[in-house]
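Peer 1: Provide a 3D model corresponding to the input given below.
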Amino acid sequence: MSSRDVILNRIRRALNGSPGASDGPGGSGAPGAEEPVDRSYLTEHGARSTEETVELLAENLADYRAIVHRSDADGLAELLARLLAVRGARSVVVPPGLDASWLKAADPVRVHDRAELTPQQLDEVDSVVTGCAVAVAETGTIVLDGSPDQGRRRSTLVPDHHICVVRVPDQVVSSVPQALQRLDPVRPLTWISGPSATSDIELDRVEGVHGPRTLEVVLLSGA
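Peer 2: Prediction:
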């Protein structure tokens, strides 16, 4: 039996809703066709302490040209206000579930993320501030899943400036397999490794093509 036959027979069984159905007329199934997948592979590389995992995240974020800041809960509002002021932001997108205290010291006009906002309106907003679902240390990746503190996907892809707050160590994992265990695959997942960038055939790097031109990540401890 060819690989093609095995795949088609599995599709037939799935469509019939009978996992034990035969692989063909009068057949009893291909031997070994339903053997369980071996998942004994490593889920992270090396052994690290919690502090070392957070440091690895910060290092890889910076390697991807994200700007990394550190804060505790008491200093977060002042830090966010300063980052927005340095950026010259006059307006900022605010997801519906973002902690109101985070922006209590900031001056920009709040633009509340809602379904009526068009891409054109979002393009006129200077910045967006969000939380995150999880952060992956080994790859320097931030994952958003559309939760209330993160808002809709386009709200973080259209504005040129994204400030993402990561609670450490609770939201930090070592590897992608560990991140996947925390994520719901039916949610709108956005995986972010540094600011949006692409290169042409001559390797000229251009940032901000299909996402924010500037990504700032705040590692928030003690939250």
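
Peer 1: C-alpha only now, for contacts and for neighbours.
Peer 2: Will do.

Peer 1: Okay, residue 79 and residue 106: tell me how far apart.
Peer 2: 9 Å (CA to CA, to the nearest Å).

Peer 1: How about residue 221?
Peer 2: Distance from residue 221 to residue 106, by CA to CA: 20 Å.

Peer 1: again with residue 211
Peer 2: 23 Å.

Peer 1: Over to residue 16?
Peer 2: 58 Å.

Peer 1: With neighbour numbers in mind, choose between these two.
Peer 2: Remark: of residue 16 and residue 106, residue 106 carries more neighbours, 20 against 10, as counted by other CA atoms under 10 Å.

Peer 1: Residue 81 is in contact with that one, correct?
Peer 2: Yes. Counting by CA atoms under 8 Å, residue 106 touches residue 81, with 4.2 Å between them.

Peer 1: Please give the structure of this sequence too, so both can be compared:
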Amino acid sequence: MSSRDEVLRRIRGAQTLAPPAPVEVPREYRVGRTMPDAERIGLLVDRLEDYDAHVYRCAAAELPVTLARVLDGVGARRVGVPAGLDDSWLTRFDGEVVVDAADIPAPDLGDLDAVVTASTVTCAETGTIFLDGSPDQGRRALTLVPDLHVCVVPVDSVEVGVPEAMARLVPERPTTMISGPSATVDIELERVQGVHGPRHVHVVIVG
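Peer 2: Predicted coordinates for the structure are as follows:
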């Protein structure tokens, strides 16, 4: 018997000792978790700030004023938006609004001072915002190339954990997950932001 045959024989023998694998692994215990609104949003804010994101709270009626204040505060005068974004959101912003289109080369998006988008769902437990390319969120390049991303998160779109958030996504849509500004750490443990996406992320929680 060769060494190879001996190894295979031992593997087959070990497999007979293992219990049969379950046909389906139960996952019900990880779905449908709830948390009081104040606690859930507080957890989200804590996670976002821990990731160096800037967080703002406002009522729905105050969103245009809040967005204008955020954009003015960072000196943004030329702001990109996806084609499906609600027009009323930037009515109080007095700078230039550039509506994204497929024929705008991705490198040209780097000339924008900021981009404003909506979001699909957000996970409070991990501080992760999910974008799925819907008309009010736009193509992936729109939120990765500009240096600053302002993302609007409705309170009713915030779920407790990842399983609850994933259950609200459409699997066929391209999903981008954002957990604060893009960052990486080199071998010397020097943190560098903006390598794979925007260096600055501002999150406006509405509701």
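
Peer 1: TM between them?
Peer 2: Comparison of the two superposed chains (TM-score structural alignment, normalised by the length of structure 2) gives a TM-score of 0.87, and 193 aligned residues with a CA RMSD of 2.2 Å.

Peer 1: can you list contacts of stretch 132-144 of structure 2?
Peer 2: For stretch 132-144 of structure 2, the surrounding residues in contact (CA atoms under 8 Å, 6 or more residues apart in numbering) are 80-86, 100, 106, 109, 115, 117-120, 131, 149, 169, 173-176, 196-198.

Peer 1: what range in structure 1 matches it?
Peer 2: Counting by TM-score structural alignment, stretch 132-144 of structure 2 lines up with residues 145-157 of structure 1.

Peer 1: What's the end-to-end length of that stretch?
Peer 2: End to end - CA to CA - stretch 145-157 of structure 1 spans 13 Å.

Peer 1: Check stretch 144-155 of structure 2 too.
Peer 2: So stretch 144-155 of structure 2: terminal residues 24 Å apart, CA to CA.

Peer 1: cool, stretch 130-139 of structure 2 as well?
Peer 2: Termini of stretch 130-139 of structure 2 sit 13 Å apart (CA to CA).

Peer 1: Could I get the buried residue list for that stretch?
Peer 2: 130-134, 136-139 (16 or more other CA atoms under 10 Å).

Peer 1: Format these as a markdown table; extra columns: secondary structure.
Peer 2: Below are these laid out as a markdown table (DSSP: H, G, I helix; E, B strand; the rest coil):
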| residue | secondary structure |
| --- | --- |
| 130 | strand |
| 131 | strand |
| 132 | coil |
| 133 | coil |
| 134 | coil |
| 136 | coil |
| 137 | coil |
| 138 | coil |
| 139 | coil |
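
Peer 1: and which of those is nearest residue 54 of structure 2?
Peer 2: Relative to residue 54 of structure 2, the closest of those is residue 130; by CA to CA it sits at 17.0 Å.

Peer 1: helix/strand/coil for the corresponding residue of structure 1 for residue 166 of structure 2?
Peer 2: Correspondence of residue 166 of structure 2 to structure 1, assessed by TM-score structural alignment: residue 180. Judged by three-state DSSP, the three-state class of residue 180 of structure 1 is helix.

Peer 1: Quick check: residue 180 of structure 1 vs residue 214 of structure 1, distance?
Peer 2: For residue 180 of structure 1 relative to residue 214 of structure 1 (CA to CA), the value is 26 Å.

Peer 1: How about residue 142 of structure 1?
Peer 2: Using CA to CA, one obtains 14 Å as the distance from residue 142 of structure 1 to residue 214 of structure 1.

Peer 1: likewise residue 47 of structure 1?
Peer 2: From residue 47 of structure 1 to residue 214 of structure 1 the distance is 32 Å (CA to CA).

Peer 1: Thought residue 87 was touching residue 108 of structure 1, still the case?
Peer 2: No. Look at residue 108 of structure 1 against residue 87 with CA under 8 Å: they stay out of range, at 10.8 Å.
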